[in-house]
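[1] Give me a 3D structure for the following:
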Amino acid sequence: MTADVSYAVRTGTATVEIPVSGPDEVDAALAGAAAAAPMIAATPPAERASWLGAIAGALDENSDRLIEIADRETGLGVDRLRMEVGRTSAQLRYYAEVAGEGSYLDATIDTEGTGLARVRVPLGPVAVFGASNFPFAFSVLGTDTASALAAGCPVVVKGHPAHPELSQELARLTQDALAGTSAPAGLFALVTGFAAGERLVRAEHTAAVAFTGSQQAGLALWRIANEREVVIPVFAEMGTVNPVVVTPSGATRIDEIAEGFVDSFSRGAGQYCTKPGLLFVPAGADATTRIAEALRRLAPSAWMLTRPIATAAATGVAELLAAGAVAIAEVPGPSDGWSVDTTLLRVPIDKLRPGSRLLAECFGPVAIVVEYREPAELDRALASLQGTLAAAVQTGGVDDPEVPRLVAMLGGLAGRVAVDEWPTGVAVSWAQQHGGPWPATTAPATTSVGAGALARFTRPVAYQHVPDAALPPALRAGNPWRLPRRVDGVLVNPG
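    A predicted model of the protein is given here:
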């Protein structure tokens, strides 16, 4: 292909062609990033924070124009996209604050005996592959880009073909915003096209890869990175089926739970990596009927992000039916453009076995209800699930006796466990963990959202009996970056 084509999803018509990047363009972007990397790493975190602030300000100032493009390319709606722009500029500023605070560097000093001092240092150029479903918050200027820049790494983003015009506009905005700061050339670049993405991962200068998207694409990048002569880390957030369990006493709230479940699994046409795709309910609670009624009453209907995603969702439903699921309610999607029906399925619990298609993600407005008769039966079914990003328990209240056992079991499966909430939303905060066991992510010990996201793009280095002047600024006696540091085992905050 010579161009990424921008489509209006509500009609399926092509609007703009964005030329893809050739090998020379990719190599030039990476060479610029590699040349800038030492300067960026040596820049005080507070100064790097000002670069992110400038980008956030430019995003806010140009939001109306950007939302118009994004709405045409994604069909997500102006209200949703306006909220997402606000989230994106806020998370840029948040990661700037985390960088300035400095504890992510884990500066640790032994003043006696060993003569050791340790600090985390930036990895170098990061290749970022954004997501289709969040064109602002997880794409060109999303959490991967923001946390990598905050951590002191230059970034080369591969623009997403689901919103190529928006990707180009965001890149131009970023370059213009950075031109008015102290940021060196090479801090940020955008390339486009499938071949450009593969070249990014294979390139000598690339030090790490950050990806949000499907298992198929994420694992392909992971394999390429592991085939290199010098293997590099791939931080891929891919998602699987996120389970929700309704306890026996929780079934007394079944009407409330039914509406919440429908709203959560159909939000954004089911195109969330945290969509609750599998709901376990007690047998005899009439839950399946109530959820089907809620689906028909709420009647969610929205466009899919791309033609291939719509096709894959329809194919996925057919595969689930062939694997033993039964359709119990459907709501038609929009008649024009790219859409699929919102579909609720029921599956007998004894069909949930490791490796079954019933336990694989169907990205779209599709969810499965499973009835269980006793705790042991539920536990066996949960044990068959893959690792996942999030899980939840819907309870009968704070004294529900099933909650401790279920939270402990789900904690072994998921990166985040919610109680009496739905897992769809992902807050940007200090305590957030947006990750999970394989195959939800390729790096289960990391998070792609929250303060911990910066650590992905650094590695610890220890310096032994190194003269003060030769140490990184974070470890020097005068603490010029004004960081919190652990000295001889005691945490010391700057005065």
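[2] from here on, contacts and neighbour counts on C-alpha atoms
    Will do.
[3] where along the stretch 51-200 of the chain do the helices fall?
    Counting by DSSP state H, counting those that start in this stretch, residue ranges of the helices within the stretch 51-200 of the chain are 63-74, 78-101, 143-150, 164-179, 194-202.
[4] I'd like the distance from the third one to the chain centre, please.
    Looking back up the chat, that one is helix 143-150. Chain-centre distance of helix 143-150: 12 Å, with CA atoms, centre = their mean, to the nearest Å.
[5] got the angle between that helix and helix 78-101?
    Per axes from the mean of the first three to the mean of the last three CA atoms, to 10 degrees, the angle that helix 143-150 makes with helix 78-101 is 30 degrees.
[6] Please enumerate residues in contact with stretch 254-266?
    270, 275-277, 285, 287, 290-291, 294-295, 298, 300, 342, 364-367, 394, 422, 424 (CA atoms under 8 Å, 6 or more residues apart in numbering).
[7] which of the residues in stretch 454-468 are buried?
    Within stretch 454-468, the residues that count as buried by 16 or more other CA atoms under 10 Å are 454-458, 463.
[8] Throw the residues you listed into TSV and include secondary structure and distance to residue 332, thanks.
    What follows is the buried residues of stretch 454-468, written out as TSV (DSSP: H, G, I helix; E, B strand; the rest coil; distance: CA to CA, whole Å):
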residue	secondary structure	distance to residue 332
454	helix	42
455	helix	44
456	helix	42
457	helix	44
458	strand	47
463	strand	63
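[9] which one of those residues is nearest residue 346?
    residue 456 (39.3 Å; CA to CA).
[10] tell me the contacts of that closest one?
    Residue 456 is in contact with 235, 446-447, counting by CA under 8 Å, 6+ apart.
[11] Of those, just the buried ones, PyMOL syntax please.
    Command for PyMOL that selects the buried part of these, burial taken from 16+ other CA under 10 Å:
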select buried, resi 235+446+447
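[12] Looking at the contacts of residue 456, which are in strands?
    Counted as lying in strands by DSSP state E, out of those, are residue 235.
[13] closest one to residue 137 among the helices of the stretch 51-200 of the chain?
    That would be helix 78-101 among the helices of the stretch 51-200 of the chain, by CA to CA, at 4.8 Å.
[14] Show me the contact partners of the closest one.
    Residues outside helix 78-101 that contact it (CA under 8 Å, 6+ apart): 45-46, 48-50, 52-53, 55-57, 59-60, 63, 67-68, 70-71, 104, 134, 136-137, 141-143, 146-147, 150-151, 428, 451, 483-484.
[15] To compare with the earlier structure, here is another sequence to fold:
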Amino acid sequence: MSTLHSIQARTGQTLGAPLDASTPAQVDAAAVAAGAAFPAWAASTGAQRATLLRALADALEGDREGLVALADEETALGPVRLNGELDRTTFQLRRFATIAETGVPFALTDDPAVAGAPPVGHPAMVRQQVPLGPVAMFSASNFPFAFSVLGGDTASALAAGCPVVIKAHNGHLLLSNRVFGLIQQVLTAQGLPAGLVGMVQGGGRDVGVRLVRHPAIAAGAFTGSTQGGAALQAEASARPRPIPFYGELGSINPVVALPAVLAAKGADLATLMAGSITLGCGQFCTSPGVLVLVDDPASDAFVQQLQAALAPLNPHPMLTPAMRAAFDRGVEHLVQAGASPLLHEPTTANAPRPFLAQVDAATFIASEALREEVFGPSQVIVRAADVAQAVQVLEAVGGSLTVTLWGAETESDEARALVRAAMNIAGRVLFAGVPTGVAVTAAQQHGGPWPSSTQPMTTSVGDAALTRFLRPVALQDAPAWLTARAGRPV
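    Below you'll find the predicted structure:
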């Protein structure tokens, strides 16, 4: 049996006792246990699901001090950020509890029989939703609470009636095990099977691939790198019985800033942008990796303002040494691809310095390497000759979680062209502020065309995240006992 070690983010030293990696037999057992728990949980009421989700939120809050301290050691994200993230996690759990309690997973369309011959006449039809089955959930590195063991994927899957088997992230193993211990205590207290929420762990690809391949698993949910997500999606599709794989992957989140708004409030926007680039050491899926400027004196001035705002900022250490090494490689690839550095201070310290570079639009459009995500505090400024070329830059991006448009408040041909291009490539289009920060709300869309996600019609954040784990079924001339269940699966 191989062993795993948690790493203290600030020092790079091992933290705590070694942990055992899950064996193939243990991965299989977790999937089988989830499959055994599925029928009863799929048939549970919204009130039963809500009771579990609220108890899980209470358990997190009851162990807040210990959880945040441990998360800070493993991630260096700081207690302020981590307390806020824990609050978001409990908010998500309770929000999905309310969604389940109010009957959203059991919503149905009742289409009574119509007498006569087709096509006007038809039998009685009821269209409802059923849970997919056990979900393989892959924790993210950069959100040790909100996109991890009890994050939004777990909360929405449980609310939909699906058991979950979690693949813990190696960046916060001790925290994951502590949270998983809380889950098991809650399940025991409520008389629910331990297999309703399982967890496996391990380095490399073997554990995750085996989990996705297991025939008891009915769907996958992933937040992480494009490379890792694409590999798991391929595994999900190659199964004898393929399953849906909901991956939220890499994104460069372009921001287009028009000259008029920069002339009016460039200094303030530069400060705002610098904070977004370095927030969480740039380890956000919505970090603004590309800034598109239209040639103009106001744009020239903004580049200087952004440099001045970024230069004194000192991000905290990255989550893992591997991520730090990947950031350094990514920065060098940008330079090799033609980006001219404006701020570039290589350092051997655990915390990187912000990176800012500039390139002309034609070079950016021609070079795929310049459009790859660099996970960390970096941004490439793309200089476009006009709005038409800025639209071409967006089209070259292909797919992004977000696009931000500064200065499109007044309707015009150019504004419409930018909005149309932004909506074509992104799941969320902003007209103010910065893309970092994703609200958990009814209208949220966190997912976009490839490579930002594997299923652009779905979201991993917000109320609609629950629908990923439900499948529609039509019941024709159903007996009264079945329709009396009001959408709750048998």
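[16] TM-score of the superposition?
    Here the TM-score for the pair of chains, by TM-score structural alignment, normalised by the length of the second structure, is 0.93; 475 aligned residues with a CA RMSD of 1.9 Å.
[17] coming back round to it: ok, of the contacts of helix 78-101 of the first structure, which come out buried?
    Judged by 16+ other CA under 10 Å, buried ones among the contacts of helix 78-101 of the first structure: 45-46, 48-50, 52-53, 55-57, 59-60, 63, 67, 70-71, 104, 134, 136-137, 141-143, 146-147, 150-151, 428, 451, 483-484.
[18] contacting residues around the counterpart of residue 309 of the second structure in the first structure?
    Counting by TM-score structural alignment, residue 309 of the second structure lines up with residue 294 in the first structure. Neighbouring residues of residue 294 of the first structure by CA under 8 Å, 6+ apart: 255, 258-259, 262.
[19] Also residue 325 of the first structure?
    Counting by CA under 8 Å, 6+ apart, the residues that residue 325 of the first structure touches are 345-348, 358.
[20] make it 6 Å
    Residue 325 of the first structure makes contacts with 346-347, as judged by CA atoms under 6 Å, 6 or more residues apart in numbering.
[21] can you count the residues close to residue 232 of the second structure?
    Per other CA atoms under 10 Å, the neighbour tally for residue 232 of the second structure reads 23.
[22] quick one: secondary structure of the match of residue 309 of the second structure?
    Assigned by DSSP: H, G, I helix; E, B strand; the rest coil, the conformation of residue 294 of the first structure is helix.
[23] again with residue 330 of the first structure
    Residue 330 of the first structure - assigned by three-state DSSP - is strand.
[24] now the match of residue 309 of the second structure: how far from residue 400 of the first structure?
    Relative to residue 400 of the first structure, residue 294 of the first structure is positioned 25 Å away (CA to CA, to the nearest Å).
[25] do residue 463 of the first structure as well
    Here residue 463 of the first structure is placed at a distance of 52 Å from residue 400 of the first structure (CA to CA).
[26] Kindly report the same for residue 295 of the first structure.
    Using CA to CA, we find residue 295 of the first structure at a distance of 27 Å from residue 400 of the first structure.
[27] can you check residue 480 of the first structure too?
    Residue 480 of the first structure is 52 Å from residue 400 of the first structure, by CA to CA.
[28] Likewise for residue 210 of the first structure?
    40 Å.
[29] quick one, which of these two is more surrounded?
    Between residue 210 of the first structure and residue 400, counting by other CA under 10 Å, residue 210 is the more crowded of the two (24 against 14).
[30] how far does stretch 189-197 of the first structure stretch from start to finish?
    13 Å.
[31] Same check on stretch 114-133 of the second structure?
    Span of stretch 114-133 of the second structure from end to end, CA to CA: 34 Å.
[32] same deal with stretch 3-17 of the first structure?
    End-to-end distance for stretch 3-17 of the first structure: 6 Å, by CA to CA.
[33] now swap in stretch 431-444 of the second structure and tell me
    End-to-end span of stretch 431-444 of the second structure (CA to CA): 15 Å.
[34] quick one: the residue of the first structure most remote from its centre from residue 215 of the first structure, how far?
    In the first structure, residue 113 marks the outermost C-alpha relative to the chain mean, sitting 43.1 Å out by CA atoms, centre = their mean. Residue 113 of the first structure sits at a distance of 48 Å from residue 215 of the first structure (criterion: CA to CA).
[35] same check, this time on residue 82 of the first structure
    Taken as CA to CA, the span from residue 82 of the first structure to residue 215 of the first structure is 28 Å.
[36] Also residue 227 of the first structure?
    Taking CA to CA, one finds residue 227 of the first structure at 18 Å from residue 215 of the first structure.
[37] So these two - more neighbours on which side?
    The neighbour comparison of residue 227 of the first structure against residue 215 (other CA under 10 Å) goes to residue 215, with 19 against 12.
[38] Quick one: residues contacting the more buried one.
    The contact partners of residue 215 of the first structure, by CA under 6 Å, 6+ apart, come to residue 238.
[39] Could you pull up the residues touching residue 142 of the second structure?
    Not one residue lies near residue 142 of the second structure by CA under 6 Å, 6+ apart.
[40] what residue of the first structure matches up with it?
    Looking across to the first structure (by TM-score structural alignment), residue 142 of the second structure lines up with residue 133.
[41] can you give me the strands in the stretch 101-250 of the first structure?
    108-109, 116-122, 126-129, 155-158, 188-191, 208-212, 234-237, 242-246 (DSSP state E, counting those that start in this stretch).
[42] Let me fix that, I meant to ask about the stretch 351-490 of the second structure.
    Counting by DSSP E, counting those that start in this stretch, the stretch 351-490 of the second structure has strands at residues 355-360, 378-384, 400-406, 426-430, 470-476.
[43] Serialize those strands to a markdown table and add fields for distance to residue 209 of the second structure.
    Conversion of these to a markdown table gives the following (distance: least, CA to CA, whole Å):
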| stretch | distance to residue 209 of the second structure |
| --- | --- |
| strand 355-360 | 35 |
| strand 378-384 | 31 |
| strand 400-406 | 26 |
| strand 426-430 | 28 |
| strand 470-476 | 23 |
